[in-house]
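J.: Show me how the following folds:
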Amino acid sequence: MFAQKFAGTGLISLLMGLALTAGAQQKPQLTDPEIASVAVTANQVDIAYARIALQKSHNPDIRNFAETMQRDHQSVIKQATSLVQKLHVTPKDNEVSRSLRNQEQKTSQELRSKTGHAFDQAYISNEVAYHQAVIQTVEDVLIPEAQNADLKGLLQQVLPILKEHLQHAQSIAEKLGAGTN
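T.: Model (predicted):
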């Protein structure tokens, strides 16, 4: 339902498209500074969604999940920021990071328009779709494209956390009867 709607939007389509083209002849070419920008932006986006959930939801499962998203994704941003400072690398804005921010604005507006159980279902369905797309992109594009071993290591370290988030979101979605992929 809602997740399927979001799966067709620009953000999810872009991330899935990046992941799918990774195996094709025209593999995306992202530099380490661009990968760093995408990683930080993707985490910032999920923090923004979590803040909306904490403002709007009264469901303890949703609130707990949103608090986890805020805490975990803020931790990843701190690690990434520390790493780029250590490496003397400046994250470079790019088409992917710009698209992530643009889609976040649209998705946030959509989420803010909902209330109650409809909001909870929309939020968690979006989280399932978002984490599926981000995991696929990290596995198929960001890790293979990363040239710096420390950056690649950070991405590999974050992957199990993203998968835990996905499983947690899927569990809540099932509980709420939210349509997911």
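
J.: going forward, measure contacts and count neighbours with C-alpha atoms only.
T.: Fine.

J.: Buried residues in stretch 78-92, which are they?
T.: Residues of stretch 78-92 classed as buried by neighbour count (16 or more other CA atoms under 10 Å): 80, 81, 83, 84, 91.

J.: Which secondary structure element is home to the first one?
T.: It stands for residue 80. helix 60-87 (DSSP states H and E).

J.: Nearest to residue 158 among the buried residues of stretch 78-92?
T.: Of all the buried residues of stretch 78-92, residue 80 has the smallest distance to residue 158: 10.4 Å, by CA to CA.

J.: That closest one against residue 36, yeah?
T.: Yes. Applying CA atoms under 8 Å, one finds residue 80 in contact with residue 36, separated by 7.2 Å.

J.: ok, the nearest residue to residue 44 once chain neighbours are set aside to residue 104 distance?
T.: Excluding the flanking residues, the one nearest residue 44 by CA to CA, 6 or more residues apart in numbering is residue 73, at 7.3 Å. Going from residue 73 to residue 104 by CA to CA, to the nearest Å gives 15 Å.

J.: circling back to that earlier point, show me what the helix holding residue 80 is packed up against.
T.: helix 32-56, helix 149-176 (3 or more CA pairs under 8 Å, 6 or more residues apart in numbering; DSSP states H and E).

J.: Just name the most buried of the ones you listed.
T.: Of all the helices and strands packed on helix 60-87, helix 32-56 has the most neighbours on average by mean count of other CA atoms under 10 Å, namely a mean of 21.

J.: please give me the structure for this one as well, since I'd like to look at both together:
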Amino acid sequence: MARTYWGAGLALLVLAGCAETQRAADTTVAAAKAQVNPTLSTSDAAFMTTATRGGLAEVEMARLAERNSRSPAVKRFAQTMMRDHGRANQEMLALAQQKQITPPSTMGAEHQATYDSLAQLRGAAFDRAYARAMVQDHEEDLRAFQTEAQEGTDPDVRAFAARHVPVLQEHLRMARQLPQR
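T.: Okay, the predicted model is just below:
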């Protein structure tokens, strides 16, 4: 029995590593394909692609939370996600147009998998899973936005990231207060 447990754990670690590698490759390829503006760095274009996918996912998962949640706190959080990420998505679309790149129109495979998993849950089980997903997602988003704000090469993209760091910090604080057990 122990052998099976450790084998399954190892398999999950390997799959997680493969998923992370594939996600990075997918983002870079999407950014390169989307990029028309030769003056925009690949890393800035990749950030824009990742941020757009994340923003789309936040809005869709928040809509799901409005339907599947039992918690008033989770529903309020979801409304905040729709409002704030909806605004950021509009701002990102304008920035993409200005920078002459084609933003993605879907949330991407990783976010879709999370969405699909959450869509199967209702009530308290949904609330816990959604809260955990939002903490993890906002931790990742915050790191990416902070990195872009500090290291981005395009001043407009860097400024977009810097403007949204405080919002993401607040979202992370709020997500950590949601029921996770």
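
J.: rewinding a little: farthest pair in the buried residues of stretch 78-92 of structure 1?
T.: 83 and 91 (10.8 Å).

J.: Identify the residues contacting stretch 150-162 of structure 1?
T.: Identification of contacts with stretch 150-162 of structure 1 by CA atoms under 8 Å, 6 or more residues apart in numbering yields 32, 36, 76, 79-80, 83, 131, 135, 138-139, 142-143, 146.

J.: try it again with 7 Å
T.: Stretch 150-162 of structure 1 is contacted from outside by 131, 135, 143, 146, using CA atoms under 7 Å, 6 or more residues apart in numbering.

J.: Check stretch 66-78 of structure 2 too.
T.: For stretch 66-78 of structure 2, the external contacting residues (CA under 7 Å, 6+ apart) are 62, 65, 122, 123, 124, 126, 127, 178.

J.: The third one pairs with which position in structure 1?
T.: So the one you mean is residue 122 of structure 2. If you follow residue 122 of structure 2 across to structure 1 using TM-score structural alignment, you land on residue 115.

J.: which residues touch its match?
T.: By CA under 7 Å, 6+ apart, the neighbours of residue 115 of structure 1 are residue 56.

J.: could you measure it against residue 133 of structure 1, distance?
T.: 25 Å.

J.: Now for structure 2: which helix has the highest residue count?
T.: Secondary structure of structure 2 read by DSSP state H shows that its longest helix is helix 2-34.

J.: Work out the gap between that helix and the centre of the chain.
T.: Offset of helix 2-34 of structure 2 from its chain centre (CA atoms, centre = their mean, to the nearest Å): 17 Å.

J.: what residue of structure 1 takes the place of residue 83 of structure 2?
T.: Aligned partner of residue 83 of structure 2 by TM-score structural alignment: residue 71.

J.: about what we covered before: now secondary structure too, for the contacts of stretch 150-162 of structure 1, in CSV please.
T.: What follows is the contacts of stretch 150-162 of structure 1, written out as CSV (DSSP: H, G, I helix; E, B strand; the rest coil):
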residue, secondary structure
131, helix
135, helix
143, helix
146, coil
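
J.: What subset of those is buried?
T.: 131, 135, 143, 146.

J.: from memory the last one sits against residue 34, does it?
T.: Which is residue 146 of structure 1. No. Residue 146 of structure 1 is beyond contact range of residue 34, at 9.6 Å (criterion: CA atoms under 7 Å).

J.: for the alignment partner in structure 1 of residue 173 of structure 2, what are its contacts?
T.: Using TM-score structural alignment, the partner of residue 173 of structure 2 in structure 1 is residue 167. Contact analysis of residue 167 of structure 1 by CA under 7 Å, 6+ apart lists nothing.

J.: OK, contacts around the spatially most central residue of structure 2?
T.: In structure 2, the residue lying closest to the centroid (CA atoms, centre = their mean) is residue 54, at 3.0 Å. Residue 54 of structure 2 makes contact with residue 107, according to CA under 7 Å, 6+ apart.

J.: Just tell me what it corresponds to in structure 1.
T.: For residue 54 of structure 2, the residue aligned by TM-score structural alignment is residue 42.

J.: how long is stretch 95-111 of structure 2 end to end?
T.: 22 Å.

J.: Over to stretch 63-79 of structure 2?
T.: 8 Å.

J.: Any chance of TSV for the buried ones among the contacts of stretch 150-162 of structure 1, columns distance to residue 125 of structure 1?
T.: Output for these, formatted as TSV (distance: CA to CA, whole Å):
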residue	distance to residue 125 of structure 1
131	10
135	16
143	26
146	30
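
J.: Out of the residues you listed, which is nearest to residue 15 of structure 1?
T.: Relative to residue 15 of structure 1, the closest of those is residue 135; by CA to CA it sits at 9.4 Å.

J.: any idea what the closest one aligns with in structure 2?
T.: Using TM-score structural alignment, residue 135 of structure 1 lines up with residue 142 in structure 2.
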